[in-house]
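Asker: Here you go, sequence then predicted model.
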Amino acid sequence: MQRRSFLRNFSLATIVLGAPAISSAAGTNAKQRTVSGKVHSNGKGIAGVAVTDGYTVVATDAQGNYSFEADARAEFVYISTPAGYAFNQQNHIAWFYQSLAADQLAAKADFSLEKLAVDDTRHQFVVWADTQMISQADCDQLKTTAVPDLKALVASYPKDSLFHGIGCGDLVWDKFQFFKDYKEAIAATGVTFFNVIGNHDMDLDARTDDYSSKTFKQQFGPTYYSYNRGQVHYVVLDDVFFVGTAKKYIGYITENQLQWLENDLKMVKPGTTVVLSVHIPTNTGAARRAKKEEEMGGTVTNRKQLYKILAPYKVHIMSGHTHFNEAWEEGNIMEHNHGTVCGAWWTGPICGDGTPMGYGVYEVNGSDIEWYYKATGKEKEHQLRVYEKGRLKEAPTEIVANVWNWDTKWKVEWWEDGVAKGTMEQRVARDPWAIELYAGPSLPSKHPFVEPTLADHLFFAKPSAGAKQIIVKATDRFGKQYSETINLA
């Protein structure tokens, strides 16, 4: 995401009027297109694999064969890789699709899969949000910071641990020549990545949203799809709706995708854990914190319709876009809006809310998921930062703790000179270091538009006048405890 003036009063009706014109391509005068093939491993067919053209979803038969009439608009035929099989990849970019030529009336597409040598019930994945390079210098930073950090993280797990990655959109910053560098970075990690389209990955000269993903599709394939690992079903959607004017968009999921998702989930048992990745978060607390109207480019406007489709499942939503870190949950859904790999657009070591540049790490065991935030260049245990009295000018007599991966099931406590003082007070505020780095029209010099942002994950306490040492302990929802100590004397 780049900070800009969004379309506050833009009428959704004026946007969706464009949809029927596209739909008419599949009308009664369209020639029938058929696609068929086999999904197999070493020649042996795999039954029950979901195959789709982005509209219809079918399952392979007992011999691994499939055949269906493809939609006239279909650009790809692709599979939802089943659990127990390795992800096909090209230089560690996930490859699960084959292209369909527009004039191809009878297409054949076979998919060969390799059986995993280890049980995938336990596995890990990482979420890289907003790598967002606009210069070669940015690309170099990605390769020299995030890449070795991820490699070291993977190496810290037992041998043969299964890892995959999710590139959660804004892979570049409108400079498509840097897709090459993004791919080089991914290849260097050794981790296979599935990728999400972001608002800075779109063709800005497209006349409608329908054509805004042309370059992305050439690089990474379909913009919405699914795959499976262990007991988890993973889904990727495109929730960036381009409105036909450069750099103008809303958060919106098209009817085509919602219909496809309904069809895709028909093959998924209710109660299954579903991990859904999008670029624009479906919802955040930004408008509440700022006490203003929600921006249409900041969240998904038709999210409630999405939530209805997801109602039978245990859902974790992965998102980026905002350059801050936040988690919320309600009912069967928890959303993880990630701090960014690029921090504040490669201008400093932290995001606007004080979250370190970094990424989310998720550990899956069966249908359960645990997670933490990995700050680039820091140990896994680096989960909070404590500021001394006076660092935040608005609270001159208080210490401030930033616990960036906090959610409502965390506990944040403090000790003064060895004496337990209880829980700290949570407030909406700006991170002191972010203010120092980014506040004002001239900071940071590289991108002056960057500003510190309000966050829910700041905690306050007022030490005694003679206090010498403060310890802050943060306990996450899984019982893991992290602490930071500052000396005041």
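Answerer: Arrived safely.
Asker: Going by C-alpha atoms from here, please, whenever you check contacts or count neighbours.
Answerer: Noted.
Asker: Ala106: what's its closest spatial neighbour, skipping adjacent residues?
Answerer: In this structure, Ala106 finds its nearest non-sequential neighbour in Thr34, 4.9 Å apart by CA to CA, 6 or more residues apart in numbering.
Asker: hmm, I was thinking of Phe216
Answerer: Taking CA to CA, 6+ apart, and ignoring the residues beside it in sequence, Phe216 has Asp201 as its nearest neighbour in space, at 6.5 Å.
Asker: That neighbour against Gln177, yeah?
Answerer: No: the pair formed by Asp201 and Gln177 falls short of the contact definition of CA atoms under 8 Å, at 11.1 Å.
Asker: Give the residues shared as contacts by those two.
Answerer: Shared between the contact lists of Asp201 and Gln177 (criterion: CA atoms under 8 Å, 6 or more residues apart in numbering) there are no residues.
Asker: And these two? Which one has more around it.
Answerer: Under the neighbour definition other CA atoms under 10 Å, Asp201 and Gln177 were set side by side, and Asp201 has more, 24 against 12.
Asker: wait, isn't Ser212 in contact with Gly198?
Answerer: No: contact criterion CA under 8 Å: Ser212 and Gly198 do not qualify, at 10.8 Å.
Asker: So between the two, which is more surrounded?
Answerer: For Ser212 versus Gly198, neighbours defined as other CA under 10 Å are more numerous around Gly198 (31 against 22).
Asker: which parts of the one helix or strand the residue nearest to Ala106 maps to are buried?
Answerer: Per DSSP states H and E: Thr34 is located in strand 33-41. Neighbour-count burial for strand 33-41 flags Arg33, Thr34, Val35, Ser36, Gly37, Lys38, Val39, His40 (criterion: 16 or more other CA atoms under 10 Å).
Asker: How far off centre is that strand?
Answerer: Average the C-alpha atoms of strand 33-41, do the same for its chain, and the two points are 31 Å apart (CA atoms, centre = their mean, to the nearest Å).
Asker: Which secondary structure elements does that strand sit against?
Answerer: Counting contacts by 3 or more CA pairs under 8 Å, 6 or more residues apart in numbering; DSSP states H and E, the secondary-structure elements packed against strand 33-41 are strand 65-70, strand 106-108, strand 111-112.
Asker: Can you name the residues in contact with the shortest one?
Answerer: Right, strand 111-112. Gly37, Lys38, Val39, His40, Ser41, Asn42, Gly43.
Asker: got the contact list for the third one?
Answerer: What it means is Val39. Residues in contact with Val39, defined by CA under 8 Å, 6+ apart, are Gly45, Ile46, Val49, Thr60, Gly64, Asn65, Asp110, Phe111, Ser112, Leu113.
Asker: Comparison target below:
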Amino acid sequence: MKRTLTITALLLAAIGCRPVPDATLEGRVTLDGRPVAGVLVSDGTQIVETNKNGKYFMISDKADSVVFITTPSGSVAVSEDGLRPGFWAALTEAPDKVERHDFKLVSENQERYNVLFFPDIHLSNDPRRNDIRRFQEKVAPYIREKASDMEGPVYLMNLGDLTHELYWYEFDFNESDAYNMLAELELPLKMYSVTGNHDHDGAIVGEDVDFRSAWIYRKVWGPDRYSVNIGNDHWVFLDNIIYVNEEGKGKKAPGIRGDRSYLESFTPKQLAWLEKDLSYVPDSCNVYICTHCPFFHGSNISEGRATLPDEQLTFIDSLCTRFEHKVLNFAGHIHKFDFFSKKEYPSFFQYGLPCASGVMWETPEEYSLYCSDGSEAGLMNGTCVAGIPMELSFETYDHGKRNYSIYDMNSVGKAYKNSAEVKIQRKKAPERADYSNRKFRNSIFVNWWTWYPGCTIEMFENGKALQVNAARHEDPVNNFTYDLPQLAHPVKHHAVRNNVSCIHMFEAKASKTDSPGEVIFKNEKGEELYRETIARPLPFIF
């Protein structure tokens, strides 16, 4: 008997296995057809490594119904559809049944690579907004052109709300339909995703609704937490939406049974996995965490506030202190720019990104797409080179690189005075800004979309410095391209909402109506970023 056991052990060693009597998950990872050791494999709770023959074994309860790998640097998981890297597999057997899932990697030169951030595209197949056609005519060609022009591999980082669950059943278009449309476009890139609040099934209510309502998302895009190594960088994708969807309440729509409510938070299980995942990452790595909801709500006149629970942010900050570079959080959800950090959490910085669909395609088609902070819609681009922090730039779909808007409030005031829609809005919501008021005469507003704490603006009139103040005014372009058109169908959205102030607005007062001006934008080091000379009166156009 002893001899038999010894022979068995030798045979197992010879084929690179180790006895795991109760393993319920196993498989093999190959790179360019050869087994690769040290690849991390997870079921969302545990993390194990492949052995020298590329094999892994895991005793899993399969609670998250997926198994996935952390793709090693210099490789990418083989994609069967050209869009989704095959780094994950759905678990279909009972917890006590053994499943085998193999993963295939191919080598990829990642010394230089690029990312396009893709937040809140809100595809719904709505005939009123024509979102599918507008996406195919405006956004898809932009993505294709950018990806084709970039040097090195390109990844599309979907930050959630690819679809809009309110309309899944009304317009027969859900997460699976959005995937099929994207796959048919054959874009020259790979796509990674996180879950947004609108990516859950609003028809699902009751016990364990957060997990059950994400069934289509999981089927199409995979796990709600995972990581990928690209070049010298470690990318983490985390779902920070806990879907509540209380039954019988909220906005009613065909097929929707609940109020579609949610919490902005991580689960303890996600944070435990994150701690394990980051423990494998070298201190020198750049770490990027993609979520749907941002960590903070920023401000240019206060210290802002945390969006997530303080104890969760404190925990994440403690995990990130050892990294040589500040950890970056990329998020969507808020439909506006919100670049921010808080001194209580010094280890990471937030890039809150605006809606890639403007405000859910509500901007009338005669205008460019605009977001809720008045910024023009587009995508944030990131270029990553080995050993160098990511270089970020924002480009609009229609006008290329733009980072700000400048308003001569004399011209804006005339537009407000002559607008019948503004008069209606003022009657329904007198608290809204009235830019025809004389107190705004000769004011110059600058909406610096990509502002972040430490950056400054200088304004001059005929070479004379003006006093610049941070302000919380609403953006006039947002009012004319979103709020005022909503007056035609107020049932669909808030036409008279009062919380529309912009967190990156600055103002100065000129002495004359026709004096030329100059605006200089500087970063936190006092270095000049942009400079623009304006001839006044400056027309109010959009």
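Answerer: Good, I have the coordinates. Predicted model, so just to flag it, every value in this text is computed and none were measured.
Asker: Superposed, what's their TM-score?
Answerer: Scored against TM-score structural alignment, normalised by the length of structure 1, the superposed chains reach a TM-score of 0.84; 449 aligned residues with a CA RMSD of 2.8 Å.
Asker: sorry, back to before: alignment lookup: the residue nearest to Ala106 of structure 1 to structure 2.
Answerer: When structure 2 is aligned by TM-score structural alignment, the residue opposite Thr34 of structure 1 is Thr24.
Asker: Same list, the helices and strands packed on strand 33-41 of structure 1, but as JSON lines with distance to Thr254 of structure 1 and mean neighbour count please.
Answerer: Supplementary listing: these in JSON lines, determined by distance: least, CA to CA, whole Å; neighbours: other CA atoms under 10 Å:
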{"stretch": "strand 65-70", "distance to Thr254 of structure 1": "19", "mean neighbour count": "19"}
{"stretch": "strand 106-108", "distance to Thr254 of structure 1": "27", "mean neighbour count": "15"}
{"stretch": "strand 111-112", "distance to Thr254 of structure 1": "28", "mean neighbour count": "17"}
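Asker: Show me the one of these that comes nearest Val240 of structure 1.
Answerer: Distances from Val240 of structure 1 to each of these were compared using CA to CA; the shortest belongs to strand 65-70, at 25.0 Å.
Asker: Please tell me which residues of structure 2 that closest one aligns onto.
Answerer: With the alignment judged by TM-score structural alignment, the segment of structure 2 matched to strand 65-70 of structure 1 spans residues 55-60.
Asker: State the separation between that stretch and the centre of the chain it belongs to.
Answerer: A distance of 32 Å separates the C-alpha centroid of stretch 55-60 of structure 2 from that of its chain, computed with CA atoms, centre = their mean.
Asker: What residue in structure 2 is paired with Glu388 of structure 1?
Answerer: Glu388 of structure 1 maps onto Asp408 in structure 2, by TM-score structural alignment.
Asker: now Gln305 of structure 1
Answerer: Taking TM-score structural alignment, Gln305 of structure 1 has Phe315 as its aligned residue in structure 2.
Asker: by contact count, what packs against the host helix or strand of that match?
Answerer: Here Phe315 of structure 2 sits within helix 310-320, counting by DSSP H and E. Contact here means 3+ CA pairs under 8 Å, 6+ apart; on that basis helix 310-320 of structure 2 packs against helix 268-278.
Asker: and the helix it packs on, which residues are buried?
Answerer: For helix 268-278 of structure 2, a neighbour-count test (16+ other CA under 10 Å) marks Gln270, Leu271, Trp273, Leu274, Asp277, Leu278 as buried.
Asker: residue closest to the middle of structure 2?
Answerer: Centroid-nearest residue in structure 2: Leu159, 3.0 Å away (criterion: CA atoms, centre = their mean).
Asker: I'd say Asn302 of structure 1 and Ile253 touch.
Answerer: Yes: between Asn302 of structure 1 and Ile253 there is a contact under CA under 8 Å: 6.9 Å.
Asker: If you count surrounding residues, which of the two has more?
Answerer: Set side by side, Asn302 of structure 1 and Ile253 give different neighbour counts by other CA under 10 Å, the larger being at Ile253 (21 against 15).
Asker: if you skip the residues just before and after it, what's nearest to that one?
Answerer: Asp239 (4.8 Å).
Asker: try Ile486 of structure 1
Answerer: Ile486 of structure 1 sits nearest to Ile470 (CA to CA, 6+ apart), 5.4 Å away.
Asker: Show me what that neighbour lines up with in structure 2.
Answerer: Here Ile470 of structure 1 is matched to Gly517 in structure 2, going by TM-score structural alignment.
Asker: Same check on Pro356 of structure 1?
Answerer: Structural alignment (TM-score structural alignment) places Pro356 of structure 1 against Glu376 in structure 2.
Asker: Now its match: closest residue in space, sequence neighbours ignored.
Answerer: Leaving out its chain neighbours, Glu376 of structure 2 is closest to Tyr370 (CA to CA, 6+ apart), at 4.4 Å.
Asker: for Tyr226 of structure 2, same thing?
Answerer: The shortest distance from Tyr226 of structure 2 to any residue that is not its chain neighbour, by CA to CA, 6+ apart, is 5.5 Å, and that residue is Phe237.
Asker: ok so that neighbour is a strand residue?
Answerer: Yes: with DSSP: H, G, I helix; E, B strand; the rest coil as the criterion, Phe237 of structure 2 is part of a strand.
Asker: now it: how far from Leu187 of structure 2?
Answerer: 22 Å (CA to CA, to the nearest Å).
Asker: Tell me if I'm right that Arg229 of structure 1 and Ala83 touch.
Answerer: Yes: when contacts are counted by CA under 8 Å, Arg229 of structure 1 is listed as touching Ala83 (4.5 Å).
Asker: Touching both of those two, which residues are there?
Answerer: For the pair Arg229 of structure 1 and Ala83, residues contacting each of them under the criterion CA under 8 Å, 6+ apart are Asp120.
Asker: quick one: which of those two has more around it?
Answerer: Residue environment comparison for Arg229 of structure 1 versus Ala83 gives the larger neighbour count to Arg229, 24 against 20, counting by other CA under 10 Å.
Asker: any idea how far the more buried one is from Lys411 of structure 1?
Answerer: Separation of Arg229 of structure 1 from Lys411 of structure 1 (CA to CA) stands at 32 Å.
Asker: out of Phe237 and Leu187 of structure 2, which sits in the busier spot?
Answerer: Each of Phe237 of structure 2 and Leu187 has its neighbours counted (other CA under 10 Å); Phe237 has more, 26 against 19.
Asker: ok, back up a step: check contacts around the match of Thr34 of structure 1.
Answerer: Thr24 of structure 2 makes contact with Phe57, Met58, Ile59, Ser60, Pro95, Asp96, Lys97, Val98, Glu99 under the criterion CA under 8 Å, 6+ apart.
Asker: please redo it, this time with the cut-off set to 6 Å
Answerer: Shown here is Thr24 of structure 2, whose contacts under the criterion CA atoms under 6 Å, 6 or more residues apart in numbering are Ile59, Ser60, Lys97, Val98.
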